[in-house]
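A.B. asks: A structural model of the following input is requested.
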Amino acid sequence: MAFTLPELPYDTSALEPHIDAQTMSTHHGKHHQAYINNLNNALSEHSQLHGLSITELMRKLGELPESIRTAVRNNGGGHANHAMFWTIMGPNGGGAPTGAVAEAITSAFGDFETFKTKFNEAGTKQFGSGWVFVTADQSGKLELVAKPNQDTPLSDGKAVLMGNDVWEHAYYLKYQNRRPDYLAAWWNTVNWNAVNERLQAIKNGQLI
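C.D. replies: Prediction:
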């Protein structure tokens, strides 16, 4: 079964003024769709892989036929990363984290402001295109990980709790070359309830 573009759980204008509607529309409908199209094309002649979820596919990256490994790494990673990205944002987001996520952040980083600073620094320092992720294990321990291009911690056997896209297509229409401004504003879109749901799923043994 071919991968398909997940619908946004909110309107393209819902994250304004922090992320503008045009960026959301292009990012979701054009960029994410292109990753899915390219991934499906790469997998089209490999029916033995068609039953795998995107998480399973990225975790098995090193086992894939060499002829499609790079395409799956780039485009499968693009699909996995963006599918996560849309779900952890939402209208009326932001503020301080709550629940188990707040406790995990305090445990790993000391406090939320320190966590945000380290996260934003990692995003600013990521050369070229890439992502900043927070991974979690089943005990709830968090780790900050930066990855180039569309690489994903899933391929390292880690579960992704949350992350931010620092490719220019994620912010250039509104912020131009001011990536630090985008990173700072992005926190106003984070849906902490959704992040808490992801943490609970990870603790339950689900790689999402």
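A.B. asks: When you work out contacts or count neighbours from here on, use the C-alpha atoms and nothing else.
C.D. replies: Fine.
A.B. asks: Do you have the helices of this protein handy? List them.
C.D. replies: 21-26, 33-43, 54-59, 66-71, 77-87, 99-109, 112-125, 172-175, 179-186, 192-203 (DSSP state H).
A.B. asks: ok, and for the first one, which residues are buried?
C.D. replies: By neighbour count, with 16 or more other Cα atoms under 10 Å as the criterion, the buried positions of helix 21-26 are Ala21, Thr23, Met24.
A.B. asks: Can you redo the helices of the chain as CSV, where the extra columns are distance to Ser155?
C.D. replies: What follows is those, written out as CSV (distance: least, Cα to Cα, whole Å):
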stretch, distance to Ser155
helix 21-26, 26
helix 33-43, 16
helix 54-59, 4
helix 66-71, 12
helix 77-87, 9
helix 99-109, 23
helix 112-125, 20
helix 172-175, 28
helix 179-186, 25
helix 192-203, 16
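A.B. asks: Please identify the most buried of those helices.
C.D. replies: helix 77-87 (a mean of 22; mean count of other Cα atoms under 10 Å).
A.B. asks: returning to what we had before: closest one to Asp151 among the helices of the chain?
C.D. replies: Asp151 lies closest to helix 77-87 among the helices of the chain, at 5.6 Å (Cα to Cα).
A.B. asks: Around the closest residue to Trp187 other than its chain neighbours, how many other residues sit close by?
C.D. replies: In this structure, Trp187 finds its nearest non-sequential neighbour in Gly94, 5.4 Å apart by Cα to Cα, 6 or more residues apart in numbering. When neighbours are counted by other Cα atoms under 10 Å, Gly94 registers 16.
A.B. asks: compare with the first, here's sequence two:
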Amino acid sequence: MPLELPALPYDRTALEPHLSGETLDQHHGHHQRALIERVNALTAGTELDEAPLEAIVRKAQGELFDHAAQAWNNAFYWHSLRPSAAGGSGPKGALGEAVTRDFGDVDTLRARFNAVALRQFGAGWVWLVQRPDGRLGIVATANAATPLTGDDTPLLAVSLWEHAAYPDYRDNRPRYLEAFWQLVSWDSVAARLR
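C.D. replies: From the prediction side, this is the model:
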């Protein structure tokens, strides 16, 4: 059975005013849909044509990896965010303790994360990850690369692809990052801790 584009976990306008419905239409409805369609075309008739997306990412190489990993990264990104109206605060519980232990506080985490995102050249992702030893770290990946294929557990991601922010922020990555932090779902991040 071919993969289907997963539905957004909220309405297309739920992230406004930080990310517009137009941006979600382009990013999810157009780009992510095209990625899924290409994965389906590349896996048709192969041993991976019935595999879930995560398994395809872990086994694929070349063009199939690029499309599958980017589709997985995008789905992960949407589940890292929460609707603007949901409100929210910083990390609590075990996640809050880990942030304090490894960064000092959430403001320092944000500053370090943003610094990595602002240094990243071109398209890619910045991730908050949990290392195998339990400590938290920040990594940048270019293009479709993902921590899913390594030893780190991805906890939070921001897309640095142009279509993730251009309709709303043009080339102003600092403003996009400020908007991103207004939408982070700390509950989703906490649920990913090992």
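A.B. asks: Got a TM-score for the two of them?
C.D. replies: Remark: TM-score between the superposed chains equals 0.92 [TM-score structural alignment, normalised by the length of structure 2]; 192 aligned residues with a Cα RMSD of 1.6 Å.
A.B. asks: re the thing from before, doesn't Thr189 make contact with the residue nearest to Trp187 of structure 1?
C.D. replies: Yes. Using Cα atoms under 8 Å, Gly94 of structure 1 makes contact with Thr189 at a distance of 5.2 Å.
A.B. asks: Pick out the residue nearest the middle of structure 2.
C.D. replies: For structure 2, the residue nearest the mean C-alpha position is Tyr77 (2.7 Å; Cα atoms, centre = their mean).
A.B. asks: Tell me the one among the buried residues of helix 21-26 of structure 1 nearest to Leu161 of structure 1.
C.D. replies: Nearest member of the buried residues of helix 21-26 of structure 1 to Leu161 of structure 1, counting by Cα to Cα, is Met24, at 21.2 Å.
A.B. asks: Identify the residue of structure 2 aligned to the closest one.
C.D. replies: Alignment note (TM-score structural alignment): Met24 of structure 1 maps to Leu24 of structure 2.
A.B. asks: how near is Glu45 of structure 1 to Leu39 of structure 1?
C.D. replies: 11 Å (Cα to Cα, to the nearest Å).
A.B. asks: same thing with Gln33 of structure 1?
C.D. replies: For Gln33 of structure 1 relative to Leu39 of structure 1 (Cα to Cα), the value is 10 Å.
A.B. asks: ditto for Glu16 of structure 1
C.D. replies: Counting by Cα to Cα, the separation of Glu16 of structure 1 from Leu39 of structure 1 is 30 Å.
A.B. asks: same check, this time on Trp131 of structure 1
C.D. replies: Taking Cα to Cα as the criterion, Trp131 of structure 1 is separated from Leu39 of structure 1 by 19 Å.
A.B. asks: residue farthest from the centroid of structure 1?
C.D. replies: Per Cα atoms, centre = their mean, the residue of structure 1 sitting farthest from its centre is Glu45 (27.6 Å).
A.B. asks: Alignment lookup: that residue to structure 2.
C.D. replies: Under TM-score structural alignment, Glu45 of structure 1 pairs with Gly45 in structure 2.
A.B. asks: and what of Pro97 of structure 1?
C.D. replies: In structure 2, Pro97 of structure 1 lines up with Pro91, judged by TM-score structural alignment.
A.B. asks: How about the contacts made by the nearest residue to that match once chain neighbours are set aside?
C.D. replies: In this structure, Pro91 of structure 2 finds its nearest non-sequential neighbour in Trp186, 5.4 Å apart by Cα to Cα, 6+ apart. Contacts for Trp186 of structure 2 (Cα atoms under 8 Å, 6 or more residues apart in numbering) come out as Ser80, Gly88, Ser89, Gly90, Pro91, Lys92.
A.B. asks: can the residues you listed go into JSON lines with extra columns for distance to Leu136 of structure 2?
C.D. replies: Output for the contacts of Trp186 of structure 2, formatted as JSON lines (distance: Cα to Cα, whole Å):
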{"residue": "Ser80", "distance to Leu136 of structure 2": "16"}
{"residue": "Gly88", "distance to Leu136 of structure 2": "21"}
{"residue": "Ser89", "distance to Leu136 of structure 2": "19"}
{"residue": "Gly90", "distance to Leu136 of structure 2": "16"}
{"residue": "Pro91", "distance to Leu136 of structure 2": "13"}
{"residue": "Lys92", "distance to Leu136 of structure 2": "15"}
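A.B. asks: Among these, which pair sits farthest apart?
C.D. replies: Using Cα to Cα for every pair in the contacts of Trp186 of structure 2, the one that comes out farthest apart is Ser80 and Lys92, at 15.6 Å.
A.B. asks: who has more neighbours, those two?
C.D. replies: Neighbour tally, Ser80 of structure 2 and Lys92, criterion other Cα under 10 Å: the higher count belongs to Ser80, 20 against 13.
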